[in-house]
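Peer 1: the amino acid sequence is not available; the structure is as follows:
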């Protein structure tokens, strides 16, 4: 038994989730730095046809390492585009999670999907197989913005995909948006937000486009082929989205996420923000259990080779010490509408709180520090103040 397995067996009292990484996409988007691959980028041993069986091998390994794990509260299939796999394969993986760990009675099971990667039949199979929530990567309602992002779907087809998901019986439906794409006007962004609201989702995520090193997009920016918007424009788009979402009955519960009510919040992501426990299945997937964090080998072929040989796919890991855990708690809980508990701060960090409040960046309620809208726009600065003082 390795050191990680020894500590994992003590995890039974903590909330526990499973993340399943599906690394396949039909097209690699220029802005994306996730561990994803198109079909022609992978060799033998890492095909879509064999992927579910490989993931199941890791689930079985996880079960042996976590004999005392509580029933799984959330399962999240992300990527990549999980719905690039046949729905039957996704259901098989979920059923293996159920047989290995058990699922909580009110388990949340999410899959990400592109609007053009689903059919009424595939959605019905997922829902009947136990999936409760679907998150559509809409990103924009404007064709030229989607083209800049290398997205493949026709925005006119989004309402149809959403209707199919509702007809299949999904309990929760989410829409993902991206703002701050080069060439996106405020009018473009308003159109995207208004279309998303018109879909009547239970949940919306809206993320500012970030240029990640090593991506095709970063190279275009470096060559001056595309110009990123300035910070003021990006902030204006966030404020517009927040105003329109709030007016439609969607309240923020995390910096980039809005929901109709508490039941519509993404419980799996809340699990991350609360530093609970999860096991990440798949190439490059990260896990966090009982103070241990580790990550798998990145390439799908290497991942498959290790598992078929009966070996662990783990690449590396670390033990999280108390100081690191405290900093991460500040970074994560500050993002939440429920706020950061003041009693989690050291004396010096607490001394920084009045200054944050005086600048209009946060309020204190029920002994918690809660960001204002202005504070949400400057969340990194608030965290930096608290961490540096701590």
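Peer 2: Alright, I've got the coordinates. Bear in mind that the values here come from a model prediction, so they are computed numbers and not experimental data.

Peer 1: every contact and neighbour count from this point should use C-alpha atoms.
Peer 2: Noted.

Peer 1: how many other residues sit next to the closest residue to residue 301 other than its chain neighbours?
Peer 2: With Cα to Cα, 6 or more residues apart in numbering as the criterion, residue 301 has its nearest non-adjacent residue at 4.8 Å, and that residue is residue 46. Residues near residue 46, counting by other Cα atoms under 10 Å, number 20.

Peer 1: can you check residue 168 too?
Peer 2: 18.

Peer 1: quick one: secondary structure of the nearest residue to it once chain neighbours are set aside?
Peer 2: The spatially closest residue to residue 168, leaving aside those adjacent along the chain, is residue 124, at 4.9 Å (Cα to Cα, 6+ apart). Secondary structure assignment for residue 124 (DSSP: H, G, I helix; E, B strand; the rest coil): helix.

Peer 1: pretty sure residue 83 is touching residue 119, no?
Peer 2: No - Residue 83 is beyond contact range of residue 119, at 10.0 Å (criterion: Cα atoms under 8 Å).

Peer 1: strands along the stretch 201-350 of the chain, start to end?
Peer 2: Along the stretch 201-350 of the chain, the segments classed as strands by DSSP state E, counting those that start in this stretch run 203-208, 251-254, 257-259, 277-281, 286-289, 292-296, 314-319, 340-341.

Peer 1: for residue 185, which of those strands is the nearest?
Peer 2: strand 203-208 (13.8 Å; Cα to Cα).

Peer 1: which outside residues touch that closest one?
Peer 2: Identification of contacts with strand 203-208 by Cα atoms under 8 Å, 6 or more residues apart in numbering yields 172-180, 196, 234, 250, 256-260, 264-266.

Peer 1: may I see the ChimeraX selection of the buried members of these?
Peer 2: Buried members of the contacts of strand 203-208, defined by 16 or more other Cα atoms under 10 Å, are picked up in ChimeraX with:
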select :172,173,174,175,176,177,178,179,180,196,234,250,256,257,258,259,260,264,265,266
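
Peer 1: among the contacts of strand 203-208, name the ones in helices.
Peer 2: Among the contacts of strand 203-208, DSSP state H puts 196, 234 in helices.

Peer 1: one step back: looking at the strands of the stretch 201-350 of the chain, spot the one closest to residue 330.
Peer 2: Nearest to residue 330 among the strands of the stretch 201-350 of the chain is strand 340-341; the distance by Cα to Cα comes to 6.8 Å.

Peer 1: this is the other structure I want to compare:
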């Protein structure tokens, strides 16, 4: 949830969607993203639309947030009309959603179920910092319909966590995973970050080993991105910390893929590994395969039928708009066929299932990618462009060449 929102076209006060967006509604998978923009402290690397208590200012309070979010869920139902839209995935992200009482998260989920209905076997996830939950909290979530947890581990090394300004101590993520399992959560993810300044290869191996030992069925591993305007960027600019190195990041990725594969994890998206197909994050797959979703919350992005819109950033402005009975959307864009095709290629090529060769119109680029070892040979023969391990490292460059 980046803190800087793009420009776009105005949105009607009613939030009414164009006819092109509503065409085919219900034929594509549909999900909800719920953004909870609160954090105890701001991590030095974070550029997300989040707020600590001191940053909220007047007109916004955590205690009122669930009511406001429920108002937007009801607005979503009104704007999407009477189409049958059973919700296949719900994802609470942030921020730290678990700073709200568990009952508030359950109440927002209940509003989604009441207005739209949950599809049988719907995936319901919340992110959490390991220190923001305890067994009773997790049990309340599980009882209330949540069935997947995603914990922000980032690293197992204290000095790496200190650079990232993370508050939890090494060992706490593993205990959180155990507590989630005891509460009845079958699916648990751990998020990791690599290439933090001061992290060594051995530090990264130790973090991976700790994550694997904790027993999740899903691991996400992302290279640290230094975002302008963050505390981390300022420290690097002043020379206090080195800028992350791309070659080091590539080496760390290779280490991750090797260790995770040896532990029984398979990659299904460039930065994501799971122990089974059931363990894959279906909500993210909905994003990556062109589904529809409604984003609830300040700064949240939505996409329905090629129309994308985003809400006003600040929680106070967001609450004021909903209290006034108007859409919280700040702006929107209607994607043309060309933009949708490029976006589809960019997202689907990163998946283990790959992209249909017949839909790529750069035969020389494709042939060179195969010759350079960026695409797997057997899927290529079957008509799919599937990235090799080396191809995963160069995925962004290959997409640029193909568009």
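Peer 2: On my side now, so go ahead. Because the structure is a prediction, the values reported are computed rather than measured.

Peer 1: can you give me the TM-score here?
Peer 2: Overlay of the two chains. TM-score (TM-score structural alignment, normalised by the length of structure 1): 0.97; 385 aligned residues with a Cα RMSD of 1.1 Å.

Peer 1: map the residue nearest to residue 168 of structure 1 onto structure 2.
Peer 2: With TM-score structural alignment as the criterion, residue 124 of structure 1 lines up with residue 139 in structure 2.

Peer 1: I'd say residue 221 of structure 1 and residue 228 touch.
Peer 2: Yes - counting by Cα under 8 Å, residue 221 of structure 1 does reach residue 228; the two are 7.5 Å apart.

Peer 1: neighbour count: residue 83 and residue 119 of structure 1, which is higher?
Peer 2: residue 83 (27 against 15).

Peer 1: and the residue mapped onto the more buried one from structure 2, which of the three is it?
Peer 2: Applying TM-score structural alignment, one finds that residue 83 of structure 1 aligns to residue 98 in structure 2. Using three-state DSSP, the secondary structure recorded for residue 98 of structure 2 is helix.

Peer 1: read off where stretch 205-222 of structure 2 ends up in structure 1.
Peer 2: Going by TM-score structural alignment, stretch 205-222 of structure 2 lines up with residues 190-207 of structure 1.

Peer 1: hang on, the earlier thing: distance to residue 141 of structure 1 for the strands of the stretch 201-350 of structure 1 - can I get that in CSV?
Peer 2: Compiled in CSV, the strands of the stretch 201-350 of structure 1 are given as follows (distance: least, Cα to Cα, whole Å):
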stretch, distance to residue 141 of structure 1
strand 203-208, 13
strand 251-254, 21
strand 257-259, 18
strand 277-281, 32
strand 286-289, 32
strand 292-296, 35
strand 314-319, 39
strand 340-341, 35
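
Peer 1: looking at these, which is closest to residue 61 of structure 1?
Peer 2: Using Cα to Cα, the nearest of the strands of the stretch 201-350 of structure 1 to residue 61 of structure 1 is strand 277-281, at 10.2 Å.

Peer 1: now the closest one, how far from the chain's geometric center?
Peer 2: Averaging C-alpha positions (Cα atoms, centre = their mean, to the nearest Å) puts strand 277-281 of structure 1 13 Å from its chain's average.

Peer 1: equivalent analysis for stretch 39-49 of structure 2, please.
Peer 2: Per Cα atoms, centre = their mean, the centroid offset for stretch 39-49 of structure 2 relative to its chain is 15 Å.

Peer 1: give me the stretch of structure 1 that that stretch matches.
Peer 2: Across structure 1, the stretch matching stretch 39-49 of structure 2 (TM-score structural alignment) is residues 25-35.

Peer 1: longest single strand anywhere in structure 1?
Peer 2: When structure 1 is scanned for its longest strand (criterion: DSSP state E), the result is strand 103-113.

Peer 1: in structure 2, which residues correspond to that one?
Peer 2: Against structure 2, strand 103-113 of structure 1 falls on residues 118-128 (TM-score structural alignment).

Peer 1: mean shift between the matching stretch and structure 1?
Peer 2: When structure 1 is overlaid, stretch 118-128 of structure 2 sits 0.3 Å from its aligned residues on average, using mean Cα distance after the TM-score superposition for structure 1.

Peer 1: what sits up against that stretch?
Peer 2: So stretch 118-128 of structure 2 is contacted by 86-94, 96-98, 112, 145-152, 282-283 (Cα under 8 Å, 6+ apart).

Peer 1: list the buried ones in that stretch?
Peer 2: In stretch 118-128 of structure 2, counting by 16+ other Cα under 10 Å, buried: 118, 122, 123, 124, 125, 126, 127, 128.

Peer 1: what's residue 333 of structure 1 aligned with over in structure 2?
Peer 2: Using TM-score structural alignment, residue 333 of structure 1 sits opposite residue 348 in structure 2.

Peer 1: count the residues that sit near its match.
Peer 2: 21.

Peer 1: ok, it to residue 355 of structure 2 distance?
Peer 2: 6 Å (Cα to Cα, to the nearest Å).

Peer 1: what residues are shared contacts of those two?
Peer 2: By Cα under 8 Å, 6+ apart, no residue touches both residue 348 of structure 2 and residue 355.
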